[in-house]
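K.L.:
this is a predicted model, with the sequence first.
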Amino acid sequence: MDSHTHDVALIGTGSDPDDPDFSGFAMAYHHAEVYQRLENCELVACADIVPENAAAFAETFDIDEGHTYEDYQRLLTEAEPDVVSICVPPAIHADIVVDCARAGSVDAIHCEKPMDLTWGGAQRMAQICWRRDVQLTFNHQRRFKPSWAEARDLVDSGKIGDVERVELAPPNIYDWGTHAIDFVGFVTGDRPAEWVIGQIDYREEQQWFGAHNENQAFGLWEYDDGVQAVISTGVGGSFVPALFRFVGTEGTLDVDPDGESETIRWRQYGDDWEYRAIEEGEWTEPIGDAIEHVVDCLETGAEPELSARKALNTTEIIFGIWESARRRGRVDCPLEIDDNPLHAMVESGALVPEPEPEPESSSE
């Protein structure tokens, strides 16, 4: 595609970015700030089911009032954007992505993570975008986090030999874990899993953006090249002395060891640890880097780092762990389910988490 100005629309503006909540953290504002500074992008429209939110967003980013919508389908028909950023809860990702892909004008869709509330929905939106030649990406922006990117480069350079195993300990599998499992794929070659086995505990209700997340989980999977990964999440501590540990044929590399954020350490067997801390002046803004990359790939035709193909690898592992817990056995890939196993277990009564406590009301 030749370089030109891309008309950009945002669906799901969210509420006041100075007072974010679990309805979206006003991620659209972060997206829009990046598009606004790119010379080849122009913000032309926005939509939110709360008209006041859309109006406030439009005022902030100087979007014409006539292109401010409550109904995103009217936006697609009337504004005819080239690029759409979707910043809504995951339960409606698939429906909106499919509608955008069918709109005719849309060349690229950049959607917040996780992919979708169900495995079937994740596959459906990836398939239609592939069929219609629409670039579909998901905001696993931490691939562009400086410490994570440098860790990948160190592994690629052979500092620890060939990776054989990865150990990781994020807070949960779905909301935060989609970044963590995606990063493992980023470092190990973005390959699909062959099988997954896992177990979860879900005794106290925990929802993020309308989606259930387990309290604690343990899982193991193997990629199609034989590399294995093991994950532990939630309460009860972790067997991993870092957020990530990459174990290779010649050494070990840790990311954020023992709570030291933005730090990498590595050593070959028999040697002392070498450390690399990302300094404040080296920090970049991952969401900005991610969106700039997405727009560049739209123009060059290269597969983005955040492509739907790579996100599907991550999402299959997430739902595979939950499906293994539901089935009480190992699950082979590709998954033969369409639903969300954790939600299904809650809805069937197989899991009965205690309700989340009501938030305390503030007094004037």
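P.N.:
Cool, the structure landed. Residues are numbered from 1 along each chain as shown.
K.L.:
contacts, neighbours, all on C-alpha from now
P.N.:
Fine.
K.L.:
can you map out the helices along the stretch 151-300 of the chain?
P.N.:
177-188, 286-300 (DSSP state H, counting those that start in this stretch).
K.L.:
just give me the neighbour total for residue 39.
P.N.:
Here the neighbour count serves as a burial measure; for residue 39 (other C-alpha atoms under 10 Å) it reads 10.
K.L.:
skipping adjacent residues, who's closest to it in space?
P.N.:
For residue 39, ignoring the flanking residues on the chain, the nearest one in space by C-alpha to C-alpha, 6 or more residues apart in numbering is residue 5 at 7.5 Å.
K.L.:
and the longest helix for this structure?
P.N.:
The single longest helix within the chain, with elements called by DSSP state H, is helix 308-327.
K.L.:
helices or strands up against that helix?
P.N.:
helix 119-131, strand 135-138, helix 177-188, strand 193-201, strand 331-332, helix 341-348 (3 or more C-alpha pairs under 8 Å, 6 or more residues apart in numbering; DSSP states H and E).
K.L.:
didn't residue 76 look like it was pressed against residue 101?
P.N.:
No - with the criterion set as C-alpha atoms under 8 Å, residue 76 and residue 101 do not qualify as a contacting pair; they are 10.0 Å apart.
K.L.:
try this one side by side with the last:
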Amino acid sequence: MKLEPLRLAVIGCGFFAQNHLRAWRHVRGVRLVAVCDRDEERARAAAATFAVPAVYTDAATLLERERPDFVDIVTTPPSHRELVELAAAHGVAVICQKPAAPTLEDACAMVTACERAGVPYMVHENFRWQPAIRRAREIVATGAIGEPYFGRITFRSRHDVYRDQPYLAADRRFVIADLGVHLLDLARFFFGEPDSLLCAARRVNPRIAGEDAATILLRSPAFACVTDMSYASHQERDLFPQTLIAIEGSEATVVVDADYEVALVRTGRRERIAILPEHRPLAGDAPLRESVLAIQQHWVDCLREGRTPETSGRDNLKTLDLVFGAYQSAETGEAYRPGTLLAASANPSGPSPR
């Protein structure tokens, strides 16, 4: 028996929402029934571009009238908690753009609201769904590199991200919260949970409010992983928006290099595995981002099959704990013990963190 498509509404029609909307047209098993944005002109433009039948400027009205199966929230972080709790109160499942919240307290409250309402909740953490990164993780899982013990995950650029997202220039917490959250999720994706974090961060661009360069060292008895990020780096060739990865093991190293090349490296030789681009050209349209399509299809498949998505709201709390722990480490100059801030945020009046 053919299943009816799930009814979807997108809340937020700004810059990155265009990638979500474009991908939804290629996801199996969904029907986009409405878009919502406080800026009516922007919402109507999105509806016209992506052939969406209904336009709203108020999320509560949308939820009451359309009764979607789920919403995709693609707004800025300060609005996320209110919108997630609103959807949960209406019994509607939620995808929310990263970073999930500006504080761990808000992030915990969002998870609690969805769990109490019995609705699925996932954070749109798409970097791990890039085809090249996915393939590298599969290679590690096969044991082809032996025991992984060291990683470097790098994203350094001077791309003008402020042009399309000017609010980023005003954020007092910038590159770790906006970009580092992706890289920290990747570190967890490849290695699991660290037990120590040390961060150095600085502002290079005097015209912005927050830090635009940071290096974070994650450690456990089994591994060390460096996540390295910058929007201030002069490069001979700027590779934006590519993430470069090297995972070293006892037998070999797997790399994701420039132009999405995945290779297996052993002393004195290199085996190209694949070239797996992130962007797919579309006739008469901007390129489709493969990772956005993949995570959104994953979400729909999980809803259909009753599975917990990889980057569920609860799982993402561990990534956010590393984000806020990185800021604490950068400010104090001391190592952060992962889980400390999360324990305090989840139990503000409970026992002391471990």
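P.N.:
Cool, the structure landed. Here the structure is a predicted model, which is why all the values come from computation and not from measurement.
K.L.:
picking up where we left off before, deepest-packed of the helices and strands packed on helix 308-327 of structure 1, please.
P.N.:
Using mean count of other C-alpha atoms under 10 Å, the stretch among those with the greatest mean number of neighbours is strand 135-138 (a mean of 26).
K.L.:
counterpart of that strand in structure 2, which residues?
P.N.:
The alignment of strand 135-138 of structure 1 onto structure 2 (TM-score structural alignment) spans residues 120-123.
K.L.:
next one: stretch 295-306 of structure 1
P.N.:
Residues 300-311 of structure 2 are where stretch 295-306 of structure 1 lands when matched by TM-score structural alignment.
K.L.:
also stretch 315-335 of structure 1?
P.N.:
Per the alignment by TM-score structural alignment, stretch 315-335 of structure 1 matches residues 320-340 in structure 2.
K.L.:
before we move on, what SS does residue 10 of structure 1 have?
P.N.:
Assigned with DSSP: H, G, I helix; E, B strand; the rest coil, residue 10 of structure 1 falls in the strand class.
K.L.:
residue 150 of structure 2 and residue 46 of structure 2, how far apart?
P.N.:
Plainly put, residue 150 of structure 2 is 44 Å away from residue 46 of structure 2 if you go by C-alpha to C-alpha, to the nearest Å.
K.L.:
okay, the two: which has more neighbours?
P.N.:
More crowded of residue 150 of structure 2 and residue 46, by other C-alpha under 10 Å: residue 46, with 22 against 19.
K.L.:
what lines up with that one in structure 1?
P.N.:
Using TM-score structural alignment as the criterion, the counterpart of residue 46 of structure 2 in structure 1 is residue 57.
K.L.:
can you name the element that comes right after the longest strand along structure 2?
P.N.:
In terms of residue count, the longest strand belonging to structure 2 (DSSP state E) is strand 148-156. On the C-terminal side of strand 148-156 of structure 2, the closest following helix or strand by DSSP states H and E is helix 175.
K.L.:
what about that next one, distance to the chain center?
P.N.:
Relative to its chain's centre, helix 175 of structure 2 lies at 13 Å (C-alpha atoms, centre = their mean, to the nearest Å).
K.L.:
could you do stretch 45-62 of structure 2 as well?
P.N.:
Using C-alpha atoms, centre = their mean, we find the averaged C-alpha position of stretch 45-62 of structure 2 to lie 24 Å away from the chain's own average C-alpha position.
K.L.:
buried residues in it?
P.N.:
For stretch 45-62 of structure 2, a neighbour-count test (16 or more other C-alpha atoms under 10 Å) marks 46, 47, 50, 52, 54, 55, 56, 57, 59, 62 as buried.
K.L.:
residue contacts, the third one?
P.N.:
Taking C-alpha atoms under 8 Å, 6 or more residues apart in numbering as the contact definition, residue 50 of structure 2 lies against 21, 22, 25.
K.L.:
TSV for the helices and strands packed on helix 308-327 of structure 1, including distance to residue 160 of structure 1?
P.N.:
Converted to TSV, those look like this (distance: least, C-alpha to C-alpha, whole Å):
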stretch	distance to residue 160 of structure 1
helix 119-131	34
strand 135-138	30
helix 177-188	12
strand 193-201	22
strand 331-332	29
helix 341-348	36
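K.L.:
for residue 145 of structure 1, find the nearest of these.
P.N.:
For those, the distance to residue 145 of structure 1 is smallest for helix 177-188, at 10.3 Å, taking C-alpha to C-alpha.
K.L.:
packing partners for the closest one?
P.N.:
Other helices and strands packing on helix 177-188 of structure 1, by 3+ C-alpha pairs under 8 Å, 6+ apart, are helix 146-156, strand 163-168, helix 308-327.
K.L.:
the same query, at a cut-off of 7 Å, please.
P.N.:
Where contact means 3 or more C-alpha pairs under 7 Å, 6 or more residues apart in numbering; DSSP states H and E, helix 177-188 of structure 1 is packed against helix 308-327.
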